[in-house]
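Engineer: pasting the sequence and the predicted coordinates here, then a few questions.
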Amino acid sequence: MKTKNRILQTALELFNEKGINEVTLRGIALNVGMSQGNLNYHFRTKSEIVSELYYNLVEEMDEAMKKITLDQPVFSLLYESSLVSMNILYKYKFIAQDLHSVLESNSELKVHYLALQKMRKQQFLFLFQNMIAEDLMRKEELKNEYERLYERMNILGDNWINSANLFFQERSSKVAHYHSLLFEVIFPYLTQKGKEQYLKSL
């Protein structure tokens, strides 16, 4: 493994275990087995390491989504894509655990994250409209109801790890339980046809 990748892998493990604020460049270097001077040749600051790991997360997420077959029933697609996303997010769980501080301390990451969220919101709203057209979801009964549904899904998607760390010890049960919670959010908005297809996807 290349030195830069060893640094990133070690930093990821330490950030996940201790949190960003408790990890120093010196500590990362010590765990890699090098001097801080050698580490600084690759990364001058801890923020640079966090940025690299953030973009690695985004890249892994994009690559995983490309591998998911799009020509499958919509609920199977949603089920698979959300499970893949949550497993990758758990791999980089320190970002979700300290999302606010990560974004507030790095304006470039904040701009990227907000643009990413805006794009995903439009994708979900487009998906909801298609599901309404296919009689899988009912029409809105409240103003901006499905924009607010996406917002609730997004809040749960970004913050489930902190809750999971408090209530669950086993990694597998964390991901499985909170994946079910997130996937079930959509169920009350489905038509009878949608509910039948949803249940078949489980």
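Structural biologist: Received the coordinates, thanks. Numbering: from 1, shown residues only.

Engineer: okay, CA-based contacts and neighbour counts for the rest of this
Structural biologist: Will do.

Engineer: and I49, what is it in contact with?
Structural biologist: Applying Cα atoms under 8 Å, 6 or more residues apart in numbering to I49 gives the contacts L8, A11, F43.

Engineer: can you name the helix or strand that it falls in?
Structural biologist: Taking DSSP states H and E as the definition, I49 sits inside helix 46-67.

Engineer: what about versus this one:
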Amino acid sequence: MRNTKKNILSTSKLMFNKKGYSHVTIRMIALKLKISSGNLNYHFKKREDILEALYFEMVSEFDSRIKHLDKKEITLKTIKKDIHLSMQRMIDYRFFWTDLYNLLRQSKKIKTHFEEVYTNRIKGYHFLLDTLVNIGLIQNFEFVYERQFLIERMIGFSNTWIYNSLICNEKINAEYIDLQSDNLLYMLYPYFTDLGKEQYKSLTSHFFE
């Protein structure tokens, strides 16, 4: 029974990624798995239940990282690694990020949790920026909203980089993910101290050749 449920989620994720959530039905998933719709409905009564299960499967890793943020060593290298891991996780569930705002309307449960995550992400960014100031990698912000605007830009980019790649017909591979992780980290560049710029250049030396 556990394997059947796992197979349903795995197959649904692949089909949602390929066709988009709105173009995949319960019957199509059942046919792909070669099981009856009734058998599938035993595990998930409706398509929205599959969506919610996949969403919480995806965010379990994100939630864990945010919870343990204060226990990790913070350097630009570890930040970039964490960005890269998050982006790869997003690719695995890209159907959600390419249809984000529509899917948030599909499920009140997901929308409520996503709003909580958004609040926690803002807190996480504040913690990150405070730490970078304290260890001398970025300068203090001149006014409160300067920091807030930066955080909103970084979260906005994080939410939409996959969607933008599809618009521009970019091939999403390891090289592209690495470029986008550099792109997100670059938003901090205007605030770097000399030490911060030195660390950033050592991570992205190919930009400065």
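Structural biologist: Received the coordinates, thanks. As the structure is a computational prediction, the values presented were derived from the model and not from experiment.

Engineer: and the TM-score between them?
Structural biologist: A TM-score of 0.91 describes the superposed chains when it is computed by TM-score structural alignment, normalised by the length of structure 1; 202 aligned residues with a Cα RMSD of 2.2 Å.

Engineer: adding distance to L78 of structure 1 and secondary structure, write the contacts of I49 of structure 1 out as a markdown table.
Structural biologist: As requested, these are exported to a markdown table (distance: Cα to Cα, whole Å; DSSP: H, G, I helix; E, B strand; the rest coil):
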| residue | distance to L78 of structure 1 | secondary structure |
| --- | --- | --- |
| L8 | 31 | helix |
| A11 | 32 | helix |
| F43 | 38 | coil |
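
Engineer: so which of those wins on neighbours?
Structural biologist: When neighbours are taken as other Cα atoms under 10 Å, the top entry among those is A11 (25 neighbours).

Engineer: what strand or helix carries the nearest residue in space to it that is not next to it in sequence?
Structural biologist: Distance criterion Cα to Cα, 6 or more residues apart in numbering; nearest residue to A11 of structure 1, sequence neighbours excluded, is I28 at 5.9 Å. Here I28 of structure 1, judged by DSSP H and E, is contained in helix 25-32.

Engineer: continuing past that helix, what's the next helix or strand?
Structural biologist: Defined by DSSP H and E, the subsequent element after helix 25-32 of structure 1 is helix 36-42.

Engineer: give me the mean distance between that following helix and structure 2.
Structural biologist: After superposition onto structure 2, the average distance of helix 36-42 of structure 1 to its aligned residues comes to 0.6 Å, using mean Cα distance after the TM-score superposition for structure 1.

Engineer: how close does the most centrally placed residue in structure 1 sit to S172 of structure 1?
Structural biologist: Most central residue of structure 1, judged by C-alpha distance to the mean C-alpha position with Cα atoms, centre = their mean, is L89 at 4.1 Å. Plainly put, L89 of structure 1 is 13 Å away from S172 of structure 1 if you go by Cα to Cα, to the nearest Å.

Engineer: tell me where structure 2 has helices.
Structural biologist: Counting by DSSP state H, structure 2 forms helices over residues 2-19, 26-33, 37-43, 47-67, 76-92, 94-97, 100-106, 108-134, 144-167, 174-186, 194-203, given from the N-terminal end onward.

Engineer: need the winner for burial among those helices.
Structural biologist: Looking across those with neighbours counted as mean count of other Cα atoms under 10 Å, the highest average goes to helix 94-97: a mean of 22.

Engineer: average gap between it and structure 1?
Structural biologist: Mean deviation for helix 94-97 of structure 2: 0.5 Å (mean Cα distance after the TM-score superposition for structure 1).

Engineer: dump the residue contacts of the alignment partner in structure 2 of A176 of structure 1.
Structural biologist: When structure 2 is aligned by TM-score structural alignment, the residue opposite A176 of structure 1 is D178. If you count contacts by Cα under 8 Å, 6+ apart, D178 of structure 2 has them with H84.

Engineer: run the last query once more with 10 Å
Structural biologist: Applying Cα atoms under 10 Å, 6 or more residues apart in numbering, one finds that D178 of structure 2 lies in contact with K80, K81, I83, H84, M87, Q88.

Engineer: aligned counterpart of the fourth one in structure 1, please.
Structural biologist: It stands for H84 of structure 2. When the two structures are superposed using TM-score structural alignment, H84 of structure 2 falls opposite L83 in structure 1.

Engineer: its match and S107 of structure 1, how far apart?
Structural biologist: Here L83 of structure 1 is placed at a distance of 29 Å from S107 of structure 1 (Cα to Cα).

Engineer: can you tell me the closest non-neighbouring residue to the match of H84 of structure 2?
Structural biologist: For L83 of structure 1, ignoring the flanking residues on the chain, the nearest one in space by Cα to Cα, 6+ apart is H179 at 6.2 Å.

Engineer: for M131 of structure 1, same thing?
Structural biologist: M137 (5.5 Å).

Engineer: and the one you found, how many neighbours does it have?
Structural biologist: Other residues near M137 of structure 1 number 22, with proximity taken as other Cα under 10 Å.
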